[in-house]
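Asker: When you get a sec, could you give me coordinates for this:
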Amino acid sequence: MIKVSQLQKVFRIHQARSGLAGAFRDLFNRQYKTVKAVDGVSFQVEEGEFFALIGENGAGKSTTIKMMTGILTPTDGEITINGFIPYKQREDYVKSIGVVFGQRSQLWWDLSPTESFRLLQRVYKVEGEDGKRWLDRLVEELDIGGFINQPVRKLSLGQRMRCEIAASLIHKPRLLFLDEPTVGLDVLVKQKIREFLRNLNESERTTILLTTHDVSDIEALCKRVIVMDQGKLIFDGMLSDLKEKWGNGTEIAFQFKHRIPLEELRSLLGEYPCELFAENEYAVRVKLQRSREMLPLVLSTVMASYEVSDVKVMESSTEDIVRNIYSVDSGVAVNG
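Answerer: Okay, here's the model as predicted:
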């Protein structure tokens, strides 16, 4: 579905000098600096995947999305999506994709969503009973029937965003780009949009690329995560692998019925890579390395050897992990 190889985008930016004299000199001798917004990014996506592209502001993800949608032409590298080269075959290519930008509207401000949908059906030549049934399904699953005939300018942010998603899917694209689709929305509207997108991905095999700063969207929808920093790809893999690589590890808090000497417990778990911390005579925390492998082994070993009154497993949240990634200089690209 998507093949991106050694993608690069370089911008030449004018450096304005200060003051009237500087502005006058700029008329005759401009100074420029070169900024590499995207630097050698490569990845592949199979049909039907639901994945997230994340990064802090300035990481290069928006530039990457714009090249993938055909808005920008790469400086170097190759992109092939749905069998098209986006920036070369844009007119045919855009018929196979849908795009939602959270900060920009594709609906006509003074028209109702119904009228906008009809115009888009004409643009994409979506006609007949199939087109009507598909639109009816979008209206029903996104629950927009109650306000679909009101002018867009009178809709709330949550209502408008659901209509934006419906508009992007009028022509039933194989690939959907979502850029911050839930920004500023309340919890109930976010949940409704997530359920719709999950169902769309499962029932229609629609490939969906999500860019967001809301890590709860990633946890709810995506299995695969691509992380960018300073124009480079620093991680490409499963969300579970991201937690393993960048997380603070998994901790198990044991509460025992009887006093357990820490050295005795340390001897029992000696073969496992872990650290032990005594909370008191009855409570011990075990911090694991390689948590996916060690968690069931440590749990079964301890509970088979001692009487345990309570046990709690604590993992790093995705929000903590994203914070860990950007609290240090990533520097070198590391692909999962």
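
Asker: Please make it C-alpha for all contacts and neighbour counts, starting now.
Answerer: Fine.

Asker: Please confirm that Asn11 is located within a helix.
Answerer: Careful, residue 11 is Phe; it's not Asn. No - under DSSP: H, G, I helix; E, B strand; the rest coil, Phe11 falls outside any helix and is assigned strand.

Asker: I'd like the structure of this one too, to check against the first:
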Amino acid sequence: MIRVEHINKTFQVARRNSGISEAFKALFHKEYECVKALDDISFTIDEGEMVGYIGPNGAGKSSTIKILSGILTPDSGSCQINGRTPWKERIAHVRDIGVVFGQRSQLWWDVPVIDSFELLRDIYSIPMKKFKENLDELVTLLNLEEIIKTPARQLSLGQRMRCEIGASLIHSPKILFLDEPTIGLDAVSKIAVRNFILDMNKRHKTTVILTTHDMQDIEALTRRIILIGKGKILMDGDLESMKKGSSVDEVVVELYKKYEI
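Answerer: Model prediction:
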């Protein structure tokens, strides 16, 4: 389903000292520092698998998700998802994936949520019958009936995140990338989102890659975790075998200490 081999990605970041004179110098001569976001990462994920992709801030999680979704092009390495290279076959690739970025919205801010769904139907060329089936299922499972006619800007964070997940799944993707999907949600909303993701995985064998700092999300949704730090894959294994009576938070803290990240 997903095969990543020896992916590397480097960014150039502008640097300068503080002060007006330094700012003036930077107008004519900028100094850059190369930051290696991803350093020779490789892994495979099977169809229907739910994987936690964890690591500290700046570890390379979001960069990986952006490469897998076709937003970024790596400097080197290969990636095959359903037989396609994401950044080379974007149009065909996006029909098979759904992406939820917890801090970014794909809903149109000033129009009712249903209008955003209708526009996505046109973008993905979803047959009307299939669209109605998917919409009915998502409205029921995500409890959207009372809010689907409300503009996105008038929704609470929890309501908007449920709609964001619905928007990502309206075209029946085979793979779902979740980047901090429960950030800022209250306990009730988090449980509702987790239960829905588990149900979708069970019903449709949707492959899920979850990046989050919320270890309760990891424990509730995944059985396998991939640990990334400083752009490198440090560990890939079964969560239950690592716990051995400890909480998932304690396991992650110990992993961070072990790999000095």
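
Asker: Show me which positions of stretch 44-58 of the second structure end up buried.
Answerer: 45, 48-55 (16 or more other C-alpha atoms under 10 Å).

Asker: Can you tell me what Arg194 of the first structure aligns to in the second structure?
Answerer: Using TM-score structural alignment, the equivalent of Arg194 of the first structure in the second structure is Arg194.

Asker: Please identify the helix or strand for its match.
Answerer: If you go by DSSP states H and E, Arg194 of the second structure is part of helix 187-204.

Asker: Give me the buried positions along that helix.
Answerer: Here helix 187-204 of the second structure shows 189-191, 193-194, 196-198, 200-201 as buried, counting by 16+ other C-alpha under 10 Å.

Asker: which strands and helices sit next to that helix?
Answerer: Helix 187-204 of the second structure is packed against helix 215-221, with contacts defined by 3 or more C-alpha pairs under 8 Å, 6 or more residues apart in numbering; DSSP states H and E.

Asker: Please repeat the previous calculation with a cut-off of 6 Å.
Answerer: Using 3 or more C-alpha pairs under 6 Å, 6 or more residues apart in numbering; DSSP states H and E as the contact criterion, no helix or strand is in contact with helix 187-204 of the second structure.

Asker: what about it, distance to the chain center?
Answerer: Chain-centre distance of helix 187-204 of the second structure: 15 Å, with C-alpha atoms, centre = their mean, to the nearest Å.

Asker: First-to-last residue distance for stretch 57-74 of the second structure?
Answerer: End-to-end distance for stretch 57-74 of the second structure: 20 Å, by C-alpha to C-alpha, to the nearest Å.

Asker: cool, and stretch 46-55 of the first structure?
Answerer: Counting by C-alpha to C-alpha, the terminal residues of stretch 46-55 of the first structure are separated by 22 Å.

Asker: Kindly report the same for stretch 81-88 of the second structure.
Answerer: 11 Å.

Asker: got it, and stretch 225-243 of the second structure?
Answerer: End-to-end distance for stretch 225-243 of the second structure: 12 Å, by C-alpha to C-alpha.

Asker: which one in the second structure is aligned with Glu127 of the first structure?
Answerer: Using TM-score structural alignment, the partner of Glu127 of the first structure in the second structure is Pro127.

Asker: Likewise for Asp143 of the first structure?
Answerer: So, by TM-score structural alignment, Asp143 of the first structure is matched to Asn143.

Asker: Is that match in a helix, a strand, or coil?
Answerer: Secondary structure assignment for Asn143 of the second structure (three-state DSSP): coil.

Asker: Repeat that for the one 10 residues further on.
Answerer: When the structure is split into helix, strand and coil by three-state DSSP, Arg153 of the second structure lands in helix.

Asker: Does it touch Trp109 like I think?
Answerer: Yes - Arg153 of the second structure sits in contact with Trp109 when judged by C-alpha atoms under 6 Å, with a separation of 5.3 Å.

Asker: Mean deviation, the helix holding Arg194 of the second structure versus the first structure?
Answerer: Following superposition, helix 187-204 of the second structure is found to deviate from the first structure by 1.0 Å on average (mean C-alpha distance after the TM-score superposition for the first structure).
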